[in-house]
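Peer 1: Take this sequence and fold it.
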Amino acid sequence: MFEPGDPARTGRVAFWDPAGGTPPASPGGEPGEADLVVPDEDGFTVRTVPVLRLTPARALPVLLHARRTTSTAPATAAPPASAAPATTAAAAPATATTAPTWPPAPATTATATATAEPSAPTAPLTATTSAPATTAPASTLSETLADLTGPADDDEDGQGVIVRWDGTRWSKDPAPGLPDVWEWSSVTAVAADDVWAYGTVRRDQRLVHFDGTRWTTVPTVGPVDDSFPEVPLDAVPGRLFKGGDALYTYADGAWQTFALPEQVHIRDIDALAADDAYATGMKYPVDGGHPVTYHWDGTTWTLLEEVPVRAGTDTAKIAVESTDSVYVAGWADDDARPPIPSVAHWNGAEWRDVTGDLSALYVHAIAPDGRGGLWVTGSDQTEPTSSGPVFWHYDGTVWTEQDGATAPDGDARWPSYTFYDLAPADDAGSFWAVGHYTTPLDPRGDQDVHGLIERSTPSPAS
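Peer 2: Take a look at the predicted model:
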């Protein structure tokens, strides 16, 4: 149930258990009680029940997860511990429509190369597509070949989907071998014939590999991370990295597990090579906890110095350009004002807070610009309330805010655009941004959530 607040941003979503149990603890959650009017033998009665209160931003992925769980009523679902914003957003069925694109994206044949980082800053995004399924993490192989993952539309009978860009359009990947899952939450590609994806169904995990012809399920290790089931993946030639409540590496058919302290969860991984990777996450709970960042040297993981971010910041994103240029980002809740983002930069020897003018943003995605700078996006909460998609660029000194493209049927009154991942679209500085947007409320008070893919175009200066 939603409990309104004044100002509106202080409202909370309260979860309760119809059976009378106590909802599980969750990072960022506020345990408490609430008086509810519930049916009984004589009609209705008032009952005090234990609840877990979450901010709308933290509650959204929980509600969307419950929506996909046919055995659970979303209105009363006790949240899993993964109440922090996930890297995946669910959506109602979307009609595939494309807004006018300028300049138009090139239509070329699919030729796979190693993943290329953007080489120059880009202009605001101009291509807007309502995706065939909700979009989540993206992995780029080349200008003409990319993969996206996400949960299924309602007509997919609960099966997650992987969609691919072939240089002209996005479409559901037709390759055989994918098992049924509720959602594919991570995808990472080394080449056109070396792609990995991770998904979950109930409390089981699925790891699959694509060899250019078909998908094959690969046995994985460790339990599902109940706190954050959408665990990160990153692959480089010769090795796969997997996060969660431990750090896992996979090479030559064998897994290696690096145990983490209790309540430490890895939220993002970015690898440069099989012997050079970085991972970030948190020692939870957020209030009283602290960020963690690890480095992999080909043999083991080593804990780096603590990232200098504001207390209460949930660090969940990492972007690596080189061994002396690593960015970590997150955001903090504050009931009295919009979210407070934080970005820190590692120069190979020490961390430096580079948040600067970045403000009022739930940070869900970051990506290097290929020139020492950074692109950042997520969900803009600037006051007075606006509705458009927003991207921030950091050139190493100054932050610049840029507008993305709006969907023709997007809500124009409230914050309605959220991006969960960024990936390079070519070697000229363009990138893909994937997420979702909402439509205006209809007369019944309902709204649709559509998957969203946007593509930037290089600026004339680049």
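
Peer 1: switch to C-alpha atoms for all contacts and neighbour counts from now on
Peer 2: Noted.

Peer 1: Is there a neighbour count for residue 117? I'd like the number.
Peer 2: By the criterion of other Cα atoms under 10 Å, residue 117 has 22 neighbours.

Peer 1: same check, this time on the one 3 residues further on
Peer 2: Applying the criterion other Cα under 10 Å, we find 20 residues in the vicinity of residue 120.

Peer 1: and what of the one 3 residues further on?
Peer 2: Residue 123 sits with 18 neighbouring residues when counted by other Cα under 10 Å.

Peer 1: which is the next helix or strand following the helix or strand containing it?
Peer 2: Assigned by DSSP states H and E, residue 123 belongs to strand 122-130. Per DSSP H and E, the first helix or strand lying C-terminal to strand 122-130 is strand 138-142.

Peer 1: Now show me the structure for the sequence below, then we'll compare the two:
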Amino acid sequence: MKLRGLAALSALFLPAGVMTAGVAEAAPKSAPQKWKFSTRTNVAGDDSLGALAVTGRKSAWAAGGVWQGPPLLYRWNGSAWRRVKLPAHVNHTLEEMDATSDKNVWAFGGDYSSVLKSFHWNGKSWKTSVVERGEVYTWDAEVISSKNVWLSVSEHSGRGQLRNWNGRKWRSMRVPAAGRLYSLSFSSGKSGWAVGTKASGGGAVAVRWNGSSWKPTALPRIQMPKGSTLHLGSVLALSSRNVYAVGSYSWMVDDDEEFRPIVLHWNGSKWRRLTGPKVHSNLSGLTTDGRGGLWMNVGGDRLANYRAGRWTVTRIPGPAGQHVGLDAMANVPGTATMLGVGYARPDGPEPNTQDSVFFTAR
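Peer 2: Here you go, the predicted structure:
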């Protein structure tokens, strides 16, 4: 679940040196939460859970699928994950999901060649609709209400990068300044953000939704080695005046690609660059930590926490002899608990099996 409507709490997440009138930045606690490997699905076949939505202190959903098999859906009750039985018409691997409550859960999936579908849980049953026919799949999903749902998609029809559900039908929308849009985040129905690539190819773009149209914003000048490419892959809007975006810039050194992290902050009028963690990796998967800071993924095998100008980088935990990765994480609202979903597979160049796994942090 992507948090929205947090304007009253936005000062908790402002970087050092950025203040709002009459509100001071919260003092950081001594250390970020400690991540733990929780359990695995143990489903027959290679399975993947890459989508996560937290809907309350004792409720969360995780979705994915089995390679050449059925879709997977799990629900968390505050202490354990249990698999949810799905009706026959929910028949595609679930690539993305988001929710505002347990009566408004959306998941999306397709067969990568002929159709993209949405699956909506209203608290009693699953309703299916066709988002689009053709070769189309999703990058991100953002649910604002049951009558306002956004998808960023990759497609070849020329109909645009975004799809929006208005309660009756799906409509296509093109953002002229942008190419692919990898991440969406809204603080309200009239204030949203998307980040991705420029329409011209090469370089990053951050576009803003004002309730009626998408407009590009100017990114700060960043000194980079010659031949570098700037990439933004994740955005988090805490309010209209408090937005973060992360990614990296990269360049080639002989046959190797070098990366440096990028962290940007929007204060309501402009973007500025923040000092990032001391890593040589890309940043992705932005989310709040419930303690006045942020969590993000570092290069696939580590996590970084940012609070009050301080960075902490930690390895993703897992069992011995297993390679693990975390694909999605989210804070349980009103707590310092984090939930995560990812994968575990045997070390080695050609692993035979992969299980989806669950993580927690407190």
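
Peer 1: Next, the TM-score between them, please.
Peer 2: The TM-score (TM-score structural alignment, normalised by the length of the second structure) is 0.78; 321 aligned residues with a Cα RMSD of 3.0 Å.

Peer 1: Now do the strand holding residue 123 of the first structure: distance to the chain's middle.
Peer 2: 19 Å (Cα atoms, centre = their mean, to the nearest Å).

Peer 1: same deal with stretch 129-145 of the first structure?
Peer 2: Remark: stretch 129-145 of the first structure is offset 13 Å from the chain centroid, using Cα atoms, centre = their mean.

Peer 1: end to end, how far does it reach?
Peer 2: Terminal residues of stretch 129-145 of the first structure lie 17 Å apart, using Cα to Cα, to the nearest Å.

Peer 1: same check, this time on stretch 257-276 of the second structure
Peer 2: Using Cα to Cα, the end-to-end distance of stretch 257-276 of the second structure comes out at 19 Å.

Peer 1: Please state the offset of it from the chain centre?
Peer 2: 17 Å.

Peer 1: Matching residue 192 of the second structure against the first structure, which residue comes up?
Peer 2: Residue 192 of the second structure maps onto residue 277 in the first structure, with residues paired by TM-score structural alignment.

Peer 1: Hmm, I typed the wrong one, I wanted residue 52 of the second structure.
Peer 2: Matched to the first structure by TM-score structural alignment, residue 52 of the second structure sits across from residue 138.

Peer 1: Could you check how far residue 276 of the second structure is from residue 190 of the second structure?
Peer 2: 30 Å.

Peer 1: which of those two has more neighbours?
Peer 2: Ranked by neighbour count (other Cα under 10 Å), residue 276 of the second structure and residue 190 place residue 276 first, with 19 against 13.

Peer 1: wait, what's in contact with that one?
Peer 2: 261, 262, 263, 311 (Cα atoms under 8 Å, 6 or more residues apart in numbering).

Peer 1: now swap in residue 64 of the second structure and tell me
Peer 2: When contacts are taken as Cα under 8 Å, 6+ apart, residue 64 of the second structure is in contact with 47, 48, 49, 50, 51, 71, 72, 73, 93, 94, 95, 96.

Peer 1: thinking again about what came up before, thought the match of residue 52 of the second structure was touching residue 424?
Peer 2: No. Assessed by Cα atoms under 8 Å, residue 138 of the first structure is found out of contact with residue 424, at 9.2 Å.

Peer 1: Determine the residues that are contacts of both of those two.
Peer 2: In contact with both residue 138 of the first structure and residue 424: residue 432, using Cα under 8 Å, 6+ apart.

Peer 1: what about the corresponding residue of the second structure for residue 201 of the first structure, neighbour count?
Peer 2: In the second structure, the residue matched to residue 201 of the first structure (TM-score structural alignment) is residue 111. For residue 111 of the second structure, the neighbour count with other Cα under 10 Å is 15.

Peer 1: In three-state terms, label the residue lying closest to residue 111 of the second structure once chain neighbours are set aside for me.
Peer 2: Spatially, and ignoring its direct neighbours in sequence, residue 111 of the second structure is nearest to residue 92 (6.6 Å; Cα to Cα, 6 or more residues apart in numbering). Secondary structure, DSSP: H, G, I helix; E, B strand; the rest coil: residue 92 of the second structure is coil.

Peer 1: now swap in residue 58 of the first structure and tell me
Peer 2: Applying three-state DSSP: residue 58 of the first structure is helix.

Peer 1: Now do the same for residue 289 of the second structure: its match in the first structure.
Peer 2: With TM-score structural alignment defining the correspondence, residue 289 of the second structure maps onto residue 369 in the first structure.

Peer 1: give me every residue that touches that match.
Peer 2: For residue 369 of the first structure, the contact set (Cα under 8 Å, 6+ apart) comprises 117, 118, 119, 120, 121, 375, 429.

Peer 1: If you map those residues onto the second structure, which are still there?
Peer 2: Contacts conserved in the second structure for the contacts of residue 369 of the first structure, counting by both residues aligned by TM-score structural alignment, their matches' Cα atoms under 8 Å: 375, 429.

Peer 1: ok, of the contacts of residue 369 of the first structure, which one's closest to residue 229 of the first structure?
Peer 2: The nearest member of the contacts of residue 369 of the first structure to residue 229 of the first structure, counting by Cα to Cα, is residue 375 at 25.7 Å.

Peer 1: Pick out the one among the contacts of residue 64 of the second structure with the largest number of neighbours.
Peer 2: The most neighbours of any of the contacts of residue 64 of the second structure, using other Cα under 10 Å, belong to residue 49, which has 30 neighbours.

Peer 1: Grab the nearest non-local neighbour of that one.
Peer 2: Per Cα to Cα, 6+ apart, closest to residue 49 of the second structure is residue 64, 4.2 Å.

Peer 1: Helix, strand or coil: sort out the one you found for me.
Peer 2: strand.

Peer 1: What's it aligned with over in the first structure?
Peer 2: Aligned partner of residue 64 of the second structure by TM-score structural alignment: residue 150.
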